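Visitor: give me coordinates for this.
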Amino acid sequence: MTNQNNQEQTTPLTALQHDSFGYLNGELFVEGLSLAEIADKVPTPFYCYSAASIRNAYTLLSDRLEPTGASICFAVKASSNISVLRLLSELGSGMDIVSGGELERALAAGVSPSKIVFSGVGKTRAEIARALKAGIQQINVESCAELEVIRDVARNTGCRASVVFRVNPDVDAQTHAKISTGKKGDKFGIAIEDIPDIYAKAAEATGLDVAGLAVHIGSQLLDLSPYRAAYHRLATLVEALRSKGLSVPRLDLGGGLGIDYHLGVGPDVGEYSIIIQETVGHLGCELTVEPGRWLVGPAGMLVTEVLYLKETGDRVTAIVDAAMNDLMRPALYGAIHPVLPIKSCDDHAPYAYNIVGPVCETSDAFGSYCNLPKLHSGDRIAFACAGAYGASMASSYNSRDLVAEVLVDGDRFRLIRRRQTIDDLLALEKPTPMEHAFLRSRDC
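Guide: I've put the predicted structure just below:
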């Protein structure tokens, strides 16, 4: 769907959205379907994703990375719906998981266990055992204590554990403080100076296959220079390990590529590829990258309906039926998502609104917007760039229904997650029979 009516837009679309989202005859389209028509069949709020946008993003990144030989493992936490995972898997993507639940989602989507990477600082014994029995590609080790647990679980299950050590390179990703993961003091990874000793001891341990190193410095990176700094430090570490006779066959370069939430131009993935080639390309390692947001963020919109308009000071507040439990990013990170009207109006004068949700929290606010058309109760709008960390972070706070998800592919759509209603939630809370807790006497 090309942009055939630019003058009716309140905000430009990103390059990644351009072929999938646009206005035609005054209506916002996703590929070959009007969002208004979808909203007539699926009650708001709901997430709507473009399959074409995801395919285009994956193909572009894969093409740019081809000179590096790097494989792609999608960061499941960004968008964990199994239909989205299946779509990416069919394109050739592996998966980067951070929980046992995400492992089950990836397997349910048909992803080969040999293309699954398990990251995260707090893996349980049960999660580790399930991953080893499934035969995943690798477990990224984040601490010495975790390594000992992995060895113990591997011994008890009779499996060999392929492990990669996540390095904390002490590099500032220059991103939001809550999503920075590569600085000294962050909870992620092992300090770079501690790696040589730990790596050497693990290489001699039974039950472990030491496969290499990993690094991930943060999320939503728009400036690519921190990657160069981190990968340079990683390359120096590889050479130091090899000088001691240690094998380092694999490098997991993490993810974090950002998108421009102002619907402009994001980071150049061609430049990202060049950075990889110039920093670690000479090492002869098998390379993996783990993008999440960059692949799916621009592909999704949260569609919502205006419930009420009220005067608040010098601005009108628009109360919509989507809330912070549906899209947490504004409340959690102070993020601002662009807003697009589902249908344009004849009045092109810009109007200013505070857009808020119905949840009983002051933080349930999506932001202030000053270039919107005049809104009325019953109008539908869409929060753009909502395909990442939207539905995957949603909850049923205030006992609200868990938001539905829709996938558009060409001129058809399907519901890929039905709305979880209050009846569904209440069914989970039916009490089980009371059980006795026996108190044991203790010797005095």
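Visitor: going forward, measure contacts between C-alpha atoms and count neighbours the same way
Guide: Fine.
Visitor: contact partners for the spatially most central residue of the chain?
Guide: Centroid-nearest residue in the chain, with C-alpha atoms, centre = their mean: A78, separated by 1.5 Å. If a contact means C-alpha atoms under 8 Å, 6 or more residues apart in numbering, then A78 has G292, R293, V296, G387, A388, Y389, G390, S392 as its contacts.
Visitor: what's the burial count for the residue nearest to the second one when sequence neighbours are not counted?
Guide: By the measure of C-alpha to C-alpha, 6 or more residues apart in numbering, the closest residue to R293 outside its immediate chain neighbours is A388, 5.1 Å from it. Here the count is done by other C-alpha atoms under 10 Å, and A388 has 25 residues near it.
Visitor: distance of A388 from G258?
Guide: For A388, the distance to G258 equals 11 Å [C-alpha to C-alpha, to the nearest Å].
Visitor: repeat for L307
Guide: Remark: distance between L307 and G258 (C-alpha to C-alpha) = 32 Å.
Visitor: show me which of those two is the more surrounded one.
Guide: Neighbour count, other C-alpha under 10 Å: between L307 and G258, G258 has more, with 22 against 17.
Visitor: that one contacts R293, correct?
Guide: Yes. In this structure, G258 is within contact of R293 by C-alpha atoms under 8 Å, at 6.6 Å.
Visitor: now the end-to-end length of stretch 26-33.
Guide: 13 Å.
Visitor: please enumerate the strands of the stretch 51-200 of the chain.
Guide: Remark: strands assigned in the stretch 51-200 of the chain by DSSP state E, counting those that start in this stretch are 71-75, 94-97, 116-118, 138-141, 161-168, 190-191.
Visitor: what is in contact with A388 and G258 at once?
Guide: Common neighbours of A388 and G258 (C-alpha under 8 Å, 6+ apart) are R293.
Visitor: ok, back up a step: any shared contact partners between G258 and R293?
Guide: Counting by C-alpha under 8 Å, 6+ apart, the residues touching both G258 and R293 are Q220.
Visitor: please provide the structure for the following sequence as well, for comparison with the first:
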Amino acid sequence: MPKTQAKRLVRSIGAQALQKRVGMRQDLSPQLWNMSYENSALTLHGVNLQTLLEQYGSPLHVLNTQKLAQNAHAMMYGHQKQQILNVYYSYKTHPIPRILQLLHSYGVGAEVISPYELWLALHLGVDPQKIIYNGPAKSDKSIEIAIDRGIRLLNVNHLEELERFAKISRQVGKKANIAIRLIFAKGWSGQFGLGVDTGEALATYRQALSMPELNVIGVHCHRGVLFDGLDDVAGYLQGIKDFLNTLYQEFDFHPEILDVGGSIAIPTVRSFSDFDKKLSETFRIEVREPTPQDYPTLEDFAEFISKDLTGYFQDVSRPIPELAVEPGRAITGNTQALLSRIVDTKETSEAFTYGILDAGISVAEIVKYEFHQVLPLQQKAQNPEKLYRLVGPICHMGDTLYPAWRLPELAKGDAISIMDSGAYFVPEARAFSFPKPGIVGLNSSGESFMIRKSDTFESIIHMDCLAD
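Guide: Below is the predicted model:
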């Protein structure tokens, strides 16, 4: 037996054994995204998504504005009729001006991490008292603007920022409203914030409270690592409450605002393990789907955070501060989908077929390390399923989005929907040989509107300086 055939046989036997171990991937229901198949066509609010591609071109992001409003409301109100949390949306997650305008119209504030994002929030007319400025690389000019405009909170990322804030406050003639970002053992490392366990955070509060130029009004933290569930949230909040007790005992300090960050996952998305990647890339075994029914709802998260912290402040007989959260992916992630056409298919001598898409790693690289459901825009029940390797249009070996995904047999011109493209897809996209896709909004009445136009060849080189 030739060596190549022997390798294929061994891999095939190994794949069969591994497939039995991990089980077969099951499609998540389109209803999780308020979608359904009508007359075999994938629809949202009664609109055949294929018609949007015909109208606006492919590839194309489609935003469900109803879902966006529902997510924002869930995080602000939980299961209550009155607002229980103040939400500051993480701009870096999906910094699309029209989408941000929608969020702000629902009452959501802005959490920004760069001079550009601060400018954008102010440019969009966000009330400075609804802006929180985080990040390790704040420019002096942006700090000056933040202090002068009186934003809600300017968060200290590292000790060295204190003197910068104080110096600029003196120059502006106004006090800076600040909080200090905490780091706990279970979370992001020392790149962002100051360690509670190391004593850095307490020492920074001690110094900040002694500086007359600074108005220390808050406590800020953001775990970074996504929560597994409500028990995980409880452990995280306990660490915050313990530190609040220390601040009160040491300095008689009580925050006016407590900002506990984000880190809430998208129920229909999960990160790959190294084992998942190996199975998919080497043995062509599809990565298993998450179990969204096992993850708390946004209402559940909001209720839990509010009740836990409100109960704590009542127990210690201290006033309840503003309770703030900074969700990103939890608000916009599952509100958007990326539609992409099959440019062509290519048969192989292996047990799979290439499906060549007009969207690749330049606009959807995230799917290389996260599960994102793929739904065909047209159901073809009569077509047998085939194993596809879904690849992008770039002449680059790394332009593989899905090493293994079973779909009804595809043909040139068919299209798919890559779900949950509303978190980091757009800000991480680049024009790598092909223009970036546009974004279209679709409201509950089935009316579509342009949110961001697709790149053109001319717009790609718009900022270049060409020789005469």
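Visitor: nearest to A382 of structure 1, out of the strands of the stretch 51-200 of structure 1?
Guide: strand 71-75 (24.5 Å; C-alpha to C-alpha).
Visitor: re the thing from before, quick one: map the residue nearest to R293 of structure 1 onto structure 2.
Guide: By TM-score structural alignment, A388 of structure 1 lines up with A423 in structure 2.
Visitor: count of neighbours near the equivalent of Q277 of structure 1 over in structure 2?
Guide: Alignment note: Q277 of structure 1 maps to K307 in structure 2; criterion TM-score structural alignment. Per other C-alpha under 10 Å, the neighbour tally for K307 of structure 2 reads 12.
Visitor: residues in contact with the host helix or strand of K307 of structure 2?
Guide: Assigned by DSSP states H and E, K307 of structure 2 belongs to helix 298-315. Outside helix 298-315 of structure 2, the residues within contact range by C-alpha under 8 Å, 6+ apart are 71, 74-79, 84-85, 230, 233-234, 237, 241, 319-320, 323, 330.
Visitor: picking up where we left off before, C465 of structure 2 versus the match of A388 of structure 1, what's the distance?
Guide: Using C-alpha to C-alpha, A423 of structure 2 is found at 32 Å from C465 of structure 2.
Visitor: one more: E111 of structure 2?
Guide: In this view, E111 of structure 2 and C465 of structure 2 are 34 Å apart by C-alpha to C-alpha.
Visitor: same thing with I183 of structure 2?
Guide: Applying C-alpha to C-alpha to I183 of structure 2 and C465 of structure 2 gives a distance of 44 Å.
Visitor: which one's more surrounded, those two?
Guide: Applying other C-alpha under 10 Å to I183 of structure 2 and C465 shows that I183 carries more neighbours, namely 27 against 7.
Visitor: return the residue of structure 1 aligned against H158 of structure 2.
Guide: Under TM-score structural alignment, H158 of structure 2 pairs with S143 in structure 1.
Visitor: what sits against that match?
Guide: By C-alpha under 8 Å, 6+ apart, the neighbours of S143 of structure 1 are V121, G189, I190.
Visitor: counterpart of the first one in structure 2?
Guide: For V121 of structure 1, the equivalent position in structure 2 is taken to be P136, counting by TM-score structural alignment.
Visitor: show me the helices in structure 2, by range?
Guide: Secondary structure of structure 2 (DSSP state H): helices at 3-22, 49-56, 65-77, 97-105, 115-123, 140-149, 161-172, 200-209, 230-251, 274-283, 298-315, 329-332, 361-364, 457-460.
Visitor: and S36 of structure 2, which of these is closest to it?
Guide: helix 49-56 (10.6 Å).
Visitor: name the helices or strands packed onto the closest one?
Guide: strand 41-44 (3 or more C-alpha pairs under 8 Å, 6 or more residues apart in numbering; DSSP states H and E).
Visitor: would you check that L241 of structure 1 makes contact with S247?
Guide: Yes. Assessed by C-alpha under 8 Å, L241 of structure 1 is found in contact with S247 at 7.5 Å.
Visitor: can you list residues touching both of these two?
Guide: Counting by C-alpha under 8 Å, 6+ apart, nothing touches both L241 of structure 1 and S247.
Visitor: and stretch 195-206 of structure 1, how far out from the chain middle?
Guide: Relative to its parent chain, stretch 195-206 of structure 1 has a centroid offset of 32 Å by C-alpha atoms, centre = their mean, to the nearest Å.
Visitor: in structure 2, what stretch matches it?
Guide: The aligned range for stretch 195-206 of structure 1 is 201-212, by TM-score structural alignment.
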